[in-house]
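In: A predicted structure for the sequence below; I have some questions about it.
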Amino acid sequence: MRLVILGGGESGVGTAILGKKKGYEVFVSDFGKIKGNYKEVLIINGISWEEEKHTEELILNADVVMKSPGIPDKSPIVKKLQERGIPVISEIEFAAPFTKATIIGITGSNGKTTTTMLTHHLLKSAGLNVGLGGNIGKSFAWQIADNKYDSYVLELSSFQLDGINDFKPHIAIITNISPDHLDRYEYKYENYIDSKFRITMNQTEDDYLIYDADDEAICNWFKTHTTKAKLIPFSLTKIFSEGAYIKNNKMEIKISQEEFTMDTEHIALEGKHNMKNAMAATSVAKLMQIRKATIRESLSNFQGVEHRLEKVLKIQNVQYINDSKATNVNATFFALDSMNTPTVWIVGGVDKGNDYNELMSLVREKVKAIICLGVDNKKIIDVFGNVVDMMIEVDNMNDAVRMAQRLTEKGDSVLLSPACASFDLFENYEDRGNQFKQAVKNL
C-alpha cells in the first residue's frame, strides 16, 4: 500500500511515522520548505520526501493520500487526485483505526483550544492515561505510533473534519459556530456549519454530543438534521433536566441521574464564554466518571491558554492583554465583551470575509483608540473611522505597542485581539502573540 502525504509539518510527519510503522510505503511531498527538525525525523526513519514541489508521478500512484489541513481542496494536485478517485483523507481519519483508545473530539469556531486543554487537564488530574492532540500539540498519528494512551482529547478543525469518512469520537463537543474560514467554503456559511457537524456523523446511540444550546447556527442545524448520539446541551440562559447550565451563580450539570454543582466564582477561567467552555469540559469529566472533588480542584487551578486573553504585564497601571488567538470577529467579540476598562485595541491582519459591524456596540462602549496592524486596513478604517477618536496604522508590532502606550492613561487596557489571520506580517498567531509580549516587555 502506497501512502502519500501532502505537507511535511507536524501532522504530515506524524502520519509518515505511523504509516511506516504499519507497513505502508510512505512518501512525503511539500510544496513549500520542510523545517529542519522534521527533515531529520524523515531521514532517520528512512522515509522518502521532496520539498518545494509536487512531483505528479510520485503522488498520483498513491493508494491513499493524507492531506495536511492547511492545503485547500482546490489546489491543483488535490483536484488531480480526486479526478482519479484516489482517497484524500485527514490525519485523524488515517490514524484513528490504529488505536482502541476512547476519543473525545472537540470542534467549534471559538473556545475549542481552551475547552480541549481544560478537558485534558480534568482527565489528567484524575490520573487517566490521556493524550492531547489534533490541532494542538503533538500529532495524533505520531502519538499512536509512539505511545499507548487509553484516551485522547483532540481539538479538531473543520479542515480536519472535511477529510474524514469513518472517524467517530465517543464524546464530541461543538463549542459554538460563527462565520470563519469562509474563503475555504465557497463563502457559504451553511457549508462551514455542515463541516463542523461532521464530528457527529458516524456517532451511534452509545456516543455523546455536547453542544452550546444558546448558539443560533447549532440550534438551526438541529431543526433539519439529526444525530444518533445522546445530546448533552449547555447554556447560560436555559435550564435542562439533562445537560449543563448556570443558575444563581452556580454551574450545575445533570448527566444520567447524577448532579454536579460548583460556584462559578471558584472557576479559574473568567468571562461568560469561559463558563461555557467549563460546562463542556466538565460534562466530559462526568461522562468519564471523574470524582467531583477532582473536578472542582481542576476547575479552580486551570491556568488558561497562551495567546487567549492572556494577561501579559501591567505597566504604569495599564494592563496589556495578548489575545492573538482571536483570528475571527466572534473571538474578538468575546474579548471586547470581557473588557471593563477603557481599551486601546490592536486589530488587523488577513481578513477572512469579516463583518466588523457585529462589534460596533462594544467598540462604541469600550474602545478609546484603534491601532490597525495589517497590510490592508481599509475595511476596519471604513467601519470604525468615525466611531473612535483615534485611528492609527502601523506595520510592525513594536510600533503598535509603543503607540498603544502613548494613547493610554492609568487604569486603561491595551488589547491585542486581531479578529484576522496573521499571515501578512507574522508566521502564525503564536508568532504574533510572542512578538506582542516581547514588545510589551521592552517598553
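Out: All right, it came through fine. Worth saying up front: this structure is predicted, and the values here are computed from it rather than measured.
In: okay, CA-based contacts and neighbour counts for the rest of this
Out: Noted.
In: Please identify the buried residues of stretch 263-283?
Out: Judged by neighbour count using 16 or more other Cα atoms under 10 Å, the buried positions of stretch 263-283 are 264, 267-269, 273-283.
In: and what of stretch 85-94?
Out: Neighbour-count burial for stretch 85-94 [16+ other Cα under 10 Å]: 86, 88-94.
In: Show me the residues you listed that map onto strands.
Out: 88-89 (DSSP state E).
In: And the helices in the stretch 151-300 of the chain?
Out: Applying DSSP state H, counting those that start in this stretch to the stretch 151-300 of the chain gives helices spanning 158-162, 189-197, 216-224, 272-287, 292-301.
In: mind putting the ones you listed in JSON lines, distance to Ile44 included?
Out: Shown next, in JSON lines, are the helices of the stretch 151-300 of the chain (distance: least, Cα to Cα, whole Å):
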{"stretch": "helix 158-162", "distance to Ile44": "28"}
{"stretch": "helix 189-197", "distance to Ile44": "37"}
{"stretch": "helix 216-224", "distance to Ile44": "46"}
{"stretch": "helix 272-287", "distance to Ile44": "39"}
{"stretch": "helix 292-301", "distance to Ile44": "40"}
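In: ok, structure two:
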Amino acid sequence: MSQATVLLVGFGITNRAVGAQLKARGCRVIATDDAADGQLRSQAAALGVDLRERPAPDDWPDLVAGARAVVPTPGLPESHLALGAAAAAGTPVVSEFDLAQRWDSRPTLAVTGTNGKTTVTLLAAAMLEASGIAVRVAGNTETPLVEAIADPQCDAFVVEASSFRLGHSRCFRPSVGAWLNFAPDHLDVHASLSSYRGAKAALWRRAGEHTTAVVNGDDPVVVSHTPGRGRVLTYGLSEGDYHVNGGALWAESEKLADIAELRRSQPHELSNQLAAAAVAMAGGAHLEGVRTAMATWAGLPHRMALVAEHGGVRYYDDSKATTPHAVCAAVRSAAPAVLIAGGRNKGLDLSPLAEVADGVRSVVAIGEAASEVERAFAGRCPAVPASSMDEAVGLATERARIGDAVLLSPGCASFDWYGSYAERGDHFARVVRAMIGGSP
C-alpha cells in the first residue's frame, strides 16, 4: 500500500494509530472528522496527516474516489455517507485488524460476543502470561492492534474483537477465534440485528485448517455459525470440551479448578472462565498457567463488583452491563434484587428485561430510557423513576429487604448523565459509601 492514499473516516484513538502506521509505511493519509479541535489538528499535523474537517455530503464521492482504501473509525454508523460513497465507487473498506494482520504474522487470539469480551480477553491473556507466553492485549481496548504490533517483545496478541471492527474486516483471520454469545446490541450503529449478527460472524468467515474456533455450545446463534473448516473447541456449563461437572471446571478430562475455590463463580462467570481457558490453551497455555490465573482472577471493575454490604443488603456495581442480556445475567446472579436500570438506549428493545422480573423486588428507572425501563416491567414488579444517582440509591435502599441486593445494572449506555460506564459506576459506589457512612 506504499505511496497509496488512504482515507480515514474519523480520527479518534484507533485511526490515529492507523494513520501513524500508514505514514511510517510511506502512504499518504487523509483523515476526516466531524468534531475536530485544536488538539486533534495538532496531532494530525505532527503525523503529517491531511485533516479535513466536517466534510459536506457532496464531498464524500471525491474523497473516496481518490483513495486506495477507506478505514472507518470503530463505531461509525453503517448509514454514514462515507460508506455509501465507498460502495458506489468500489473502494474497499478495511479495518485496523486487516492492516495489522497484513503487517504482522504473529498469532492473534480474538474474542467476540455481546457480553463478556473484556473478561475473557484479559483472563485468557493472564493464563498465557502465567504459562510463560508474552502477549499484548489489543483491539477494543486502549491499545489498537495496529499499535500493539509495534512491540517486538510479545509472542502473540489477545484481541477484544468488537462488531465495529469485525464488520469492516475483509481478510482478518485470527489463529484462535472465540464467539461467546449473541444478543441485540449496538443497533444505533448497525443497520439491523441481522447486520450486527453478520459482523460477529465475520470472526469465523475465513476459518481455515490452521485456525481454531471456540464455540459456546449454550448459545444457539453461536452454534449455528460454527465454521466447517479448522479445529473446533466447544464449551458450556453442562456439555462441551470445556465444561462444568461435579462442582469443578474441566478441560476435557483435566480438572482446571474446583468452583468452591474460585473468587468469581456465578454461572456467567464460570462460562467466561471456560471460554478463556479454551482460548488460552488453544494458544499454547499449559494447565498450570490456566489454573494459576483462574485461582487469582477477581473479575473486572464495574462488572458485578461488590461495593458494600450494609444492613443485610449487598450493593453491586454492574455499570458495564449495557444490554438487557447482561442485565438478565446479573439479576440471575444477585436475586432477589432491587434493580437500578436505564441510561441512554442504544436502539435496543428493553422488553427482554421482563424475563427476570421474578427475581426483581423493585425497579428504580434512571436516565433518558427511564420510561422504557418502567414499561418493560409494567405489571410484573413495582417501578419508580429517579432523577439522579443519589435519589436512585436512596429509593433502592428504601425498597430493599434483608438478604436483597441493590444492583446497578443499567442495560443502557451512560452518555446521558456520564462520560463512560466507569464514571457511572464510580459515582454509584461513592453514593453508596456516603449513604452508609463507611459502616460494614
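Out: Cool, got the structure. Given the structure is predicted, the values throughout are model-derived calculations rather than measurements.
In: of all the helices of the stretch 151-300 of structure 1, which lies closest to Val130 of structure 1?
Out: In terms of Cα to Cα, the element of the helices of the stretch 151-300 of structure 1 nearest to Val130 of structure 1 is helix 272-287, at 12.4 Å.
In: Now that closest one on structure 2. Mean distance?
Out: Helix 272-287 of structure 1, aligned to structure 2 and superposed, deviates on average by 1.3 Å (mean Cα distance after the TM-score superposition for structure 1).
In: okay, that helix sits on what stretch of structure 2?
Out: Aligned using TM-score structural alignment, helix 272-287 of structure 1 spans residues 267-282 in structure 2.
In: got a list of contacts for that stretch?
Out: Contacts made with stretch 267-282 of structure 2 from outside it, assessed by Cα atoms under 8 Å, 6 or more residues apart in numbering, are listed as 109, 116, 119-121, 123-125, 127-128, 176-178, 180, 212, 214, 216, 233, 235-237, 242-243, 249-251, 264, 287, 290, 294, 329, 333.
In: mind running it again at 6 Å?
Out: 120, 123-124, 128, 242 (Cα atoms under 6 Å, 6 or more residues apart in numbering).
In: Could you say which of these is surrounded by the most neighbours?
Out: Most neighbours among these, by other Cα atoms under 10 Å: Ala124, with 32 neighbours.
In: What is the aligned counterpart of that one in structure 1?
Out: That one, Ala124 of structure 2, aligns with Thr119 by TM-score structural alignment.
In: how far does stretch 260-267 of structure 1 sit from the chain's center?
Out: 25 Å (Cα atoms, centre = their mean, to the nearest Å).
In: before we move on, the earlier item: out of the helices of the stretch 151-300 of structure 1, which is closest to His54 of structure 1?
Out: helix 158-162 (20.7 Å).
In: so how much does the closest one differ from structure 2 once superposed?
Out: Mean for helix 158-162 of structure 1 is 1.2 Å (mean Cα distance after the TM-score superposition for structure 1).
In: which part of structure 2 lines up with that helix?
Out: The aligned range for helix 158-162 of structure 1 is 163-167, by TM-score structural alignment.
In: in the matching stretch, what counts as buried?
Out: 163-167.
In: Check the offset of it from the chain's centre.
Out: For stretch 163-167 of structure 2, the distance to the chain centre is 11 Å (Cα atoms, centre = their mean).
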